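have a look at this prediction, sequence included:
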Amino acid sequence: MAAAYFQRLGEGRFRATEHTGGAWEPDTQHIAPALGLLAHVVEVDRDRRRDDTLVVTRLSYDILGTVPIDEVDVDVAVLRAGRTIELVEAVLAAHGRPSVRLRAWLMQRRDTRDLSGSGHPGLPGPEQTEPWDATSVWRGGFIAGAEVRRDQQAPGRARVWVRTSTDLVEGEPVSPMSRFAGLLDIANGMAVRADPAEVLFPNIDLTAHFFDQPRGEWLGLDTTVSFGRGGVGLTTSVVHDETGPVGTSSQSLTLRPR
């Protein structure tokens, strides 16, 4: 197997490898690497078009269906051009069917270090958090390739660190932002509220806001999973790098008892 989630076949065309194998169905992709791929192509498109300091500040994904472990196509379009703010859309399609849609806001970077701060509490670092074998709960190549450290505090409540040595796209440099984007979706399975053998709870979307650009290898997640009474759930996380909180993410869940 290639030591990457995707191999580039050409402009806007990629082949998924076995490393993308899903947690719910191992013969379809775990959606996490695809989310990272879309963030990456948005940043690649940005760098081709402009040479200034626009950075990704919001990633809003709609998951339109399952994605086979096969070739996929990605298209990028600027929906709102601007000198200091842009809205960019990227769509991933498999076999001609759109599967994931991303809308990303990009903003001009400015020096606001004197104003920086957050009320979100920090996390114990990865060295202070016990390793956890996520394959004890989840299947698939993506989970098997993730290094996880977890402090499970209660059902649906956990503090987690995760990283991977698997490249996002074979042979291509990838920013820390896109690398983080390729791990964010793991949050829904890290603070398990119910046994996935008894209840399906896949997410249909993911939205992440960043007030600081992430750095380093480790993604930290301070995660809470909530199940409602009408078949809907929500996974929310404060997103960290090793320096502290950098943003938030949320995932809408569809609850389906087996």
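All right, it came through fine. Numbers count the residues shown, from 1 in each chain.

going by C-alpha atoms from here, please, whenever you check contacts or count neighbours.
OK.

from T236, how far out is the most centrally placed residue in the chain?
Closest to where the C-alpha atoms of the chain average out (C-alpha atoms, centre = their mean) is L184, at 3.0 Å. Remark: distance between L184 and T236 (C-alpha to C-alpha, to the nearest Å) = 11 Å.

give me the common contacts of the two.
Shared contacts of L184 and T236 (C-alpha atoms under 8 Å, 6 or more residues apart in numbering): S249.

against the centre of this protein, work out the most remote residue.
D114 (29.5 Å).

secondary structure class for it?
helix (DSSP: H, G, I helix; E, B strand; the rest coil).

that one and H19: what is the separation?
According to C-alpha to C-alpha, D114 and H19 sit 42 Å apart.

buried stuff in stretch 207-218?
207-210, 212, 214-215, 217-218 (16 or more other C-alpha atoms under 10 Å).

just put those in TSV and tack on secondary structure and distance to P131.
Compiled in TSV, the buried residues of stretch 207-218 are given as follows (DSSP: H, G, I helix; E, B strand; the rest coil; distance: C-alpha to C-alpha, whole Å):
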residue	secondary structure	distance to P131
T207	strand	27
A208	strand	25
H209	strand	27
F210	strand	26
D212	coil	27
P214	coil	22
R215	coil	21
E217	coil	16
W218	coil	13
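
state the pair within these that is farthest apart.
T207 and E217 (20.8 Å; C-alpha to C-alpha).

can you get me the start-to-end distance on stretch 102-113?
End-to-end distance (C-alpha to C-alpha), stretch 102-113: 29 Å.

what's the first helix or strand after the longest helix anywhere in the chain?
Longest among the helix segments of the chain by residue count, using DSSP state H, is helix 31-49. Using DSSP states H and E, the helix or strand that follows helix 31-49 in sequence is strand 54-63.

can you list the residues that contact that next one?
With contacts defined as C-alpha under 8 Å, 6+ apart, strand 54-63 is touched by 35, 39, 84-85, 99-109, 177, 203-213.

now, of the residues you listed, which are buried?
Neighbour-count burial (16+ other C-alpha under 10 Å) applied to the contacts of strand 54-63 gives 35, 39, 85, 99-107, 109, 177, 203, 205-210, 212.

surely R258 and D195 touch.
No - R258 is not in contact with D195 according to C-alpha atoms under 8 Å; the separation is 10.5 Å.

ok so, going back, how close does the residue nearest to the centre of the chain get to I85?
Taking C-alpha to C-alpha, one finds L184 at 24 Å from I85.

likewise for D195?
Taken as C-alpha to C-alpha, the span from D195 to I85 is 43 Å.

dropping in the other structure now:
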Amino acid sequence: MSDQPDAFYLPAGDDVYEPTIATESPWDSSAQHGGPPTALLAHVIDATVGPEMRLARISVDFLVPIPRRPARIEVTTLRPGRQVRLTEAHLVVDEKTAVTARTWHIATGPTPPAETERVPPPPIPQKPDEWHSLLGMNDWGYGQAIEWRFIRGGHGPSGFAEVWTRVRIPLIAGQKMTGLARTLIVADAANGLSATLPIQDWLSIPPTMTTTLLRHPDGEWVHLACRTHLADDGLGVTHATVSDPDGRIGDVNQPLLIRER
């Protein structure tokens, strides 16, 4: 992308953010891809929680196609606590809630007397791919704002994809990029990456997404290993394992509406 915006979002006042072209959905240039709003909601929620707690799960409900217009974020604590905390946030556009997120934060503590083996994913390929071109689609903001390096998949519908990603721009202009934001910006791409049918002809819509995190990534690169399964009644589900070069970060789950365009 030769002329990248400064970030996915520009601050536009108290709790208001203006989306840039980098949030653009491949299906509607006036709408946002689900990844950036998910990361934005998590970022704003995270700022209301002390450093002694870490986000362990986020569930996001996409109530309508997300307009690519300025949005206000409203945050409410549903279950305060020192060990666990449940928080809800709404992305409000034109006085209507477009996205709702609920997060569980869990307090960090001493290292347990046991260790989970970290199995690193395959090495990062040397040559980047242009996912938007591989899909046979015109350039679109979200696809260009991320560097994609496929190990498997990406060249057509297969039901499985394995890809390294690197987010090219900050989530919010003027703010340092976090590992949490890197992970959530790409998490909602899992169903598109692992599509089982040609996405030019078939819709694969996740009305909700849940990401459960073991930890936040170290470094710039996030790896997704995604698989989509279809039922015989027009539904599907995508699961993705998320990793960094050191090993597993967490898991993504998306139920799907599958329909011919």
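The structure has been received and is ready for your questions. Note that the structure is predicted; figures quoted are calculated from it, not measured.

residue in the second structure paired with the residue nearest to the centre of the first structure?
Aligning on TM-score structural alignment places L184 of the first structure opposite A187 in the second structure.

isn't its match up against V252?
Yes - A187 of the second structure lies in contact with V252 (C-alpha under 8 Å); the separation is 6.6 Å.

mutual contacts of the two, please.
By C-alpha under 8 Å, 6+ apart, the residues touching both A187 of the second structure and V252 are 211, 242.

which residues does the closest residue to N253 of the second structure other than its chain neighbours contact?
Distances taken as C-alpha to C-alpha, 6 or more residues apart in numbering put H239 closest to N253 of the second structure, at 4.7 Å, once the chain neighbours are dropped. For H239 of the second structure, the contacting residues are 190, 226-228, 251-254, by C-alpha under 8 Å, 6+ apart.

at 6 Å instead, please
Going by C-alpha atoms under 6 Å, 6 or more residues apart in numbering, H239 of the second structure touches 226-227, 252-253.

and the gap between the alignment partner in the first structure of it and A208 of the first structure?
Using TM-score structural alignment as the criterion, H239 of the second structure maps onto T236 of the first structure. Using C-alpha to C-alpha, T236 of the first structure is found at 10 Å from A208 of the first structure.

can you list residues touching both of the two?
S249.

what about T116 of the second structure, neighbour count?
Other residues near T116 of the second structure come to 5 when the count uses other C-alpha atoms under 10 Å.

all helices for the stretch 101-250 of the first structure, in order.
In the stretch 101-250 of the first structure, the segments counted as helices under DSSP state H, counting those that start in this stretch are 141-144, 176-181.

where do the strands sit along the stretch 101-250 of the second structure?
Using DSSP state E, counting those that start in this stretch, the strands of the stretch 101-250 of the second structure run over 146-152, 160-167, 202-205, 208-213, 221-230, 235-244, 247-260.

wait, what's in contact with the nearest residue to A22 of the second structure once chain neighbours are set aside?
Distances taken as C-alpha to C-alpha, 6+ apart place G141 nearest to A22 of the second structure, at 4.2 Å, with adjacent residues excluded. By C-alpha under 6 Å, 6+ apart, the residues touching G141 of the second structure are 21-24.

turn the contacts of H239 of the second structure into TSV, including distance to M53 of the second structure and neighbour count.
Formatted as TSV, the contacts of H239 of the second structure follow (distance: C-alpha to C-alpha, whole Å; neighbours: other C-alpha atoms under 10 Å):
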residue	distance to M53 of the second structure	neighbour count
C226	28	27
R227	31	22
V252	21	25
N253	23	24
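
including distance to Q4 of the second structure, could these go into a markdown table?
Listed next are these as a markdown table, based on distance: C-alpha to C-alpha, whole Å:
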| residue | distance to Q4 of the second structure |
| --- | --- |
| C226 | 27 |
| R227 | 30 |
| V252 | 28 |
| N253 | 30 |
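
for those, which one is nearest K176 of the second structure?
Looking across the contacts of H239 of the second structure and measuring by C-alpha to C-alpha, the closest to K176 of the second structure is V252, at 24.3 Å.

from S59 of the second structure, how far off is that closest one?
V252 of the second structure is 10 Å from S59 of the second structure, by C-alpha to C-alpha.

okay, and the common contacts of the two?
T210.

related to what we said a few turns ago, the longest helix of the first structure packs against which elements?
helix 176-181 (3 or more C-alpha pairs under 6 Å, 6 or more residues apart in numbering; DSSP states H and E).

average distance between the helix it packs on and the second structure?
Helix 176-181 of the first structure: mean distance to aligned residues in the second structure after superposition is 1.5 Å, counting by mean C-alpha distance after the TM-score superposition for the first structure.

list the contacts for A98 of the second structure?
A98 of the second structure neighbours (C-alpha under 6 Å, 6+ apart): 63-64, 66, 91-92.

repeat that with 10 Å
A98 of the second structure makes contact with 37, 61-67, 71, 90-92, according to C-alpha atoms under 10 Å, 6 or more residues apart in numbering.

how about R68 of the second structure?
18-21, 23-25, 28-33, 93.

go with 8 Å
Taking C-alpha under 8 Å, 6+ apart, one finds 18-20, 23-24, 30-32 in contact with R68 of the second structure.

for the residues you listed, pick the one with the most neighbours.
Ranking the contacts of R68 of the second structure using other C-alpha under 10 Å puts T23 first, with 29 neighbours.

that one maps to what in the first structure?
Checking TM-score structural alignment: T23 of the second structure goes with T20.

what about that match, distance to V169 of the first structure?
Distance, T20 of the first structure to V169 of the first structure, by C-alpha to C-alpha: 12 Å.

shared neighbours of these two, anything?
Common contact partners of T20 of the first structure and V169 (C-alpha under 8 Å, 6+ apart): Y5.

show me what P206 of the second structure aligns to in the first structure.
Match for P206 of the second structure (TM-score structural alignment): N203.

hmm, that match is touching T254, no?
Yes - using C-alpha under 8 Å, N203 of the first structure is in contact with T254, at 6.3 Å.

name all residues that make contact with the closest residue in space to H120 of the first structure that isn't next to it in sequence.
Once flanking residues are discounted, H120 of the first structure sits nearest to P245: 6.6 Å by C-alpha to C-alpha, 6+ apart. Under the criterion of C-alpha under 8 Å, 6+ apart, the contact list for P245 of the first structure reads 118, 120-122, 238-239.

tell me which of the residues you listed persist in the second structure.
Retained in the second structure (both residues aligned by TM-score structural alignment, their matches' C-alpha atoms under 8 Å) from these: 120-122, 238-239.

please list only the buried members of those.
Buried among those by 16+ other C-alpha under 10 Å: 122, 238-239.

tabulate these (JSON lines), appending distance to V76 of the first structure.
Output for those, formatted as JSON lines (distance: C-alpha to C-alpha, whole Å):
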{"residue": "G122", "distance to V76 of the first structure": "35"}
{"residue": "V238", "distance to V76 of the first structure": "28"}
{"residue": "V239", "distance to V76 of the first structure": "26"}
